[in-house]
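Visitor: Prediction below, plus the sequence it came from.
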Amino acid sequence: MNLFKRGMIFVTFFGSCLTIALIVAAMGTKFWIVARARRLSNPEESNGKINFGLFKGKKELNVAYGWRTYEINIVEQLHADREFLIYGLWVATIGCLCGALLFSALSAVFAVINTASTPSGAITGVPGLYLWNTLAMFFDLAAVSLWAVQFYQKLQYNVMSIEDRDNMWSSSQMSAFGYSFWFVVGAVVVHFVNIVVIYIGTSEGREKKVPQPMIEEKSNGAIMLY
């Protein structure tokens, strides 16, 4: 394996590490959704700001008496109010991110192995690098898609708790995707770039190997003439 090919494969190691960091940040931060809120009974005198991630969040409400801050625990809120999120989509999003983490880690590990040596097996070699990056990208895309469905089916209409809804609070049409969500979109892009880099690196390797059989054939022909 030539130096260029090894170098290009090693670049994908850094890309895989970046995707791991992006996914971990997405799961740990509290900005999958950001929203504003108003109290329907007095919209001019009320204001609210809400943000939450897959597990935690924060809510700030002001009813003309000053801002009050509340912590949001998604698991507890789901137990208290099954209408808050579509439970199956929430679980599936977390599961897909865990799958993306696993395959991102595998793509990083095998990028190092392929840089240091030339594995004979397909799964451990260059075809495996395509596989791990493609699977990681698939799970990232699945998580993005599931959360988008969650947003358009549920979160764009209301992100308030049942107590807030009973108190006439609403965030209808005032919600948007936060930066935690876009971290996962970024991971999709990085894995796609990894696949392109692997293709460029291995294609270069194949091009350099093409003349070799011709040279060997000419040498063998000359020997036969003698």
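Guide: Arrived safely, thanks for sending.
Visitor: For the rest of this, base every contact and every neighbour count on C-alpha atoms.
Guide: Noted.
Visitor: now the strands for the protein?
Guide: 33-39, 47-52, 56-62, 67-73, 169-170, 175-177 (DSSP state E).
Visitor: Just send the ones you listed back as TSV, with distance to residue 201 and mean neighbour count too.
Guide: Conversion of the strands of the chain to TSV gives the following (distance: least, CA to CA, whole Å; neighbours: other CA atoms under 10 Å):
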stretch	distance to residue 201	mean neighbour count
strand 33-39	39	23
strand 47-52	41	21
strand 56-62	42	19
strand 67-73	46	14
strand 169-170	53	24
strand 175-177	36	18
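Visitor: Turn the ones you listed into CSV, columns for distance to residue 203.
Guide: Converted to CSV, these look like this (distance: least, CA to CA, whole Å):
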stretch, distance to residue 203
strand 33-39, 42
strand 47-52, 44
strand 56-62, 45
strand 67-73, 50
strand 169-170, 55
strand 175-177, 39
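Visitor: closest to residue 156 out of the ones you listed?
Guide: Closest approach to residue 156 among those is made by strand 175-177 (5.4 Å; CA to CA).
Visitor: still on that earlier bit, what's the closest of the strands of the chain to residue 16?
Guide: Evaluated with CA to CA, the strands of the chain place strand 175-177 nearest to residue 16, the distance being 24.1 Å.
Visitor: for the one residue sitting closest to the centre of the chain, what are its contacts?
Guide: For the chain, the residue nearest the mean C-alpha position is residue 184 (2.8 Å; CA atoms, centre = their mean). When contacts are counted by CA atoms under 8 Å, 6 or more residues apart in numbering, residue 184 is found next to 22, 23, 26, 140, 143, 144.
Visitor: Quick one: which of these is the most crowded by neighbours?
Guide: Within the contacts of residue 184, residue 140 tops the neighbour count with 29 neighbours, counted by other CA atoms under 10 Å.
Visitor: if we can go back for a sec, residue 2: which of the strands of the chain is closest?
Guide: Among the strands of the chain, strand 175-177 sits nearest to residue 2 (CA to CA), with 44.0 Å.
Visitor: Please list the outside residues in contact with that closest one.
Guide: Contacts for strand 175-177 (CA under 8 Å, 6+ apart): 31, 32, 33, 34, 35, 36, 155, 156, 157.
Visitor: just to revisit the earlier point, including distance to residue 45, could the contacts of residue 184 go into a markdown table?
Guide: Below are the contacts of residue 184 laid out as a markdown table (distance: CA to CA, whole Å):
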| residue | distance to residue 45 |
| --- | --- |
| 22 | 39 |
| 23 | 39 |
| 26 | 34 |
| 140 | 41 |
| 143 | 38 |
| 144 | 36 |
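Visitor: Let me know the closest of those residues to residue 62.
Guide: residue 26 (28.2 Å).
Visitor: Next up, the contacts around that closest one.
Guide: 32, 53, 180, 181, 183, 184.
Visitor: Check the gap between it and residue 54 for me.
Guide: Per CA to CA, to the nearest Å, residue 26 is found 9 Å from residue 54.
Visitor: Please apply the same query to residue 115.
Guide: 36 Å.
Visitor: then this one, side by side with the first:
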Amino acid sequence: MDHNERQRRLFIFLTFVLSCLAVALLSAAVGTDYWIFSRLKDLSSDGERGGALNNETARAARQVYLRNRPGGLIHFGLFHGFVRHNRGLGDRQAELQTVCDVYCAHVMIVDPENPSLHLSVPSMVHNVSDSGEGTYRDLSYTELCGLISVQEPNAVLSDIHMFNYSLWAATVFFVSAAIVCGIVSAIFSLLNTTYTPVAVINGIAGIYLWNSIGIFCSLLCIFMWIGLYYSTFQYNVLPAELLYPIPKFSTCGLTELGYSFWLCLVALLLYATNIILLTVKDLTMRRATVKNIVPAHNENMFMY
């Protein structure tokens, strides 16, 4: 095996390693519950802070209580999550489960050993009771976020505990497709490391193709989740149990994209790195081929 062939196989083997790493990162993103992370702001404390307290000692004790009283936190992934909140009676925590029908929503699981014990899914997703009336009232932007909207002072956030099913399903589909592309790309890279396939599509062109599709799927997955973030999650990520009839907590303006989401971006960059490596390999091999074809100056002679 000459130097050029060893170099070619080294570049291809690197694409195999990066493809495996991309698959691992995307699988970790699907399996972890940190696509969204937020702390809980205690709205009831803000309202009670304005009450009149005549006794200075009571007022000081109340301020210490409010200052040390944690609101809680919430984080979730594509299918599961976790919420911890405190209403003044100690920490309460629960697991979250994503349920979807026409829309999607997070429901708090009462018993982790029996995930079916949660709120009624039909009323949660359709926002309709047995009588045909709405189960959850609309919340104003001011009521939920504690701010007055300059452009729309009476803006209403309807069904803010639910989020778009199409965007969620598209996110799940494209992240799954990106994983499949990474697996196929790794197989193609391993085959091309051991031998040179006869069919063009099974060779370097196939590695180019599957990494390009992996980039496309990862990018769409990122766009779908960002769409969910800006349409719903930036205003609220709390389940209905913590919002109705009166919201005790708020996550408006506190929500962040978690590390599980950023793993998808890293996987996209790994797929792009594979294409860069293949391009560098092709350029290096082309230069070596041209160098071998062009004769040296002292070899310009004719044989008769």
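Guide: Arrived safely. From a predicted model like this one, the values you see are computed outputs, not experimental measurements.
Visitor: TM-score of the superposition?
Guide: The TM-score (TM-score structural alignment, normalised by the length of structure 1) is 0.91; 221 aligned residues with a CA RMSD of 2.0 Å.
Visitor: ok, back up a step: of residue 115 and residue 54 of structure 1, which one has the most company?
Guide: Between residue 115 of structure 1 and residue 54, counted using other CA under 10 Å, residue 54 has the larger neighbour count: 22 against 19.
Visitor: nearest spatial neighbour of the aligned partner of the more buried one in structure 2, skipping sequence neighbours?
Guide: Correspondence of residue 54 of structure 1 to structure 2, assessed by TM-score structural alignment: residue 78. Once flanking residues are discounted, residue 78 of structure 2 sits nearest to residue 30: 6.7 Å by CA to CA, 6 or more residues apart in numbering.
Visitor: my read: the one you found touches residue 24, true?
Guide: No: look at residue 30 of structure 2 against residue 24 with CA atoms under 8 Å: they stay out of range, at 10.0 Å.
Visitor: These two: who's more crowded?
Guide: residue 30 (21 against 16).
Visitor: Identify the residue of structure 1 aligned to the more buried one.
Guide: Using TM-score structural alignment, residue 30 of structure 2 sits opposite residue 27 in structure 1.
Visitor: Map the residue nearest to the centre of structure 1 across to structure 2 for me.
Guide: Checking TM-score structural alignment: residue 184 of structure 1 goes with residue 264.
Visitor: Return the distance of that match relative to residue 222 of structure 2.
Guide: Residue 264 of structure 2 is 7 Å from residue 222 of structure 2, by CA to CA.
Visitor: circling back to that earlier point, between the strands of structure 1, which gets nearest to residue 125 of structure 1?
Guide: Here strand 175-177 is closest among the strands of structure 1 (CA to CA), at 37.8 Å.
Visitor: The closest one vs structure 2, average distance?
Guide: Following superposition, strand 175-177 of structure 1 is found to deviate from structure 2 by 0.3 Å on average (mean CA distance after the TM-score superposition for structure 1).
Visitor: Show me what residue 100 of structure 1 aligns to in structure 2.
Guide: Match for residue 100 of structure 1 (TM-score structural alignment): residue 178.
Visitor: Neighbours of its match, how many?
Guide: Neighbour number of residue 178 of structure 2 under other CA under 10 Å is 30.
Visitor: If we ignore the residues flanking it in sequence, what's nearest it?
Guide: In space, residue 178 of structure 2 is closest to residue 214, 4.7 Å off (CA to CA, 6+ apart).
Visitor: To which residue of structure 1 is that neighbour aligned?
Guide: Match for residue 214 of structure 2 (TM-score structural alignment): residue 136.
Visitor: and if you look at residue 197 of structure 2?
Guide: Under the alignment by TM-score structural alignment, residue 197 of structure 2 pairs with residue 119 in structure 1.
Visitor: Pull the number of nearby residues for the closest residue to that match other than its chain neighbours.
Guide: Setting aside the residues directly before and after it, residue 119 of structure 1 is nearest to residue 125 in space (CA to CA, 6+ apart), at 5.2 Å. For residue 125 of structure 1, the neighbour count with other CA under 10 Å is 17.
Visitor: now do the one 10 residues further on
Guide: For residue 135 of structure 1, the tally of surrounding residues (other CA under 10 Å) stands at 19.
Visitor: Just the helices from structure 1, written as ranges.
Guide: Secondary structure of structure 1 (DSSP state H): helices at 3-28, 74-80, 87-116, 126-150, 162-166, 179-209, 211-225.
Visitor: Which positions within the fifth one qualify as buried?
Guide: So the one you mean is helix 162-166 of structure 1. Neighbour counts over helix 162-166 of structure 1 (16 or more other CA atoms under 10 Å) mark residue 162 as buried.
Visitor: Which residues does it contact?
Guide: 81, 84, 170.
Visitor: So what does the first one match up with in structure 2?
Guide: It refers to residue 81 of structure 1. Using TM-score structural alignment, residue 81 of structure 1 pairs with residue 125 in structure 2.
Visitor: same question, the last one
Guide: Under the alignment defined by TM-score structural alignment, residue 170 of structure 1 is paired with residue 250 of structure 2.
Visitor: So that match is in contact with residue 44, correct?
Guide: No: checked against CA under 8 Å, the pair residue 250 of structure 2 and residue 44 is beyond contact range at 9.9 Å.
Visitor: Do I have it right that the match of residue 54 of structure 1 meets residue 98?
Guide: Yes: judged on CA under 8 Å, residue 78 of structure 2 makes contact with residue 98 at a distance of 7.3 Å.
Visitor: on that earlier part again, out of the helices of structure 1, which comes closest to residue 44 of structure 1?
Guide: Using CA to CA, the nearest of the helices of structure 1 to residue 44 of structure 1 is helix 162-166, at 17.1 Å.
Visitor: residues contacting residue 222 of structure 1?
Guide: Residue 222 of structure 1 makes no contacts at all, as judged by CA under 8 Å, 6+ apart.
Visitor: how far away is it from residue 1 of structure 1?
Guide: 28 Å.
Visitor: hmm, back to that, which residues are in contact with the match of residue 100 of structure 1?
Guide: When the contact criterion is CA under 8 Å, 6+ apart, the partners of residue 178 of structure 2 are 23, 26, 213, 214, 215, 217, 218.
Visitor: Same check on residue 169 of structure 1?
Guide: 37, 38, 39, 40, 160.
Visitor: Burial check on the nearest residue to residue 111 of structure 1 once chain neighbours are set aside, number of neighbours?
Guide: Distance criterion CA to CA, 6+ apart; nearest residue to residue 111 of structure 1, sequence neighbours excluded, is residue 13 at 5.4 Å. Counted with other CA under 10 Å, residues neighbouring residue 13 of structure 1 total 23.
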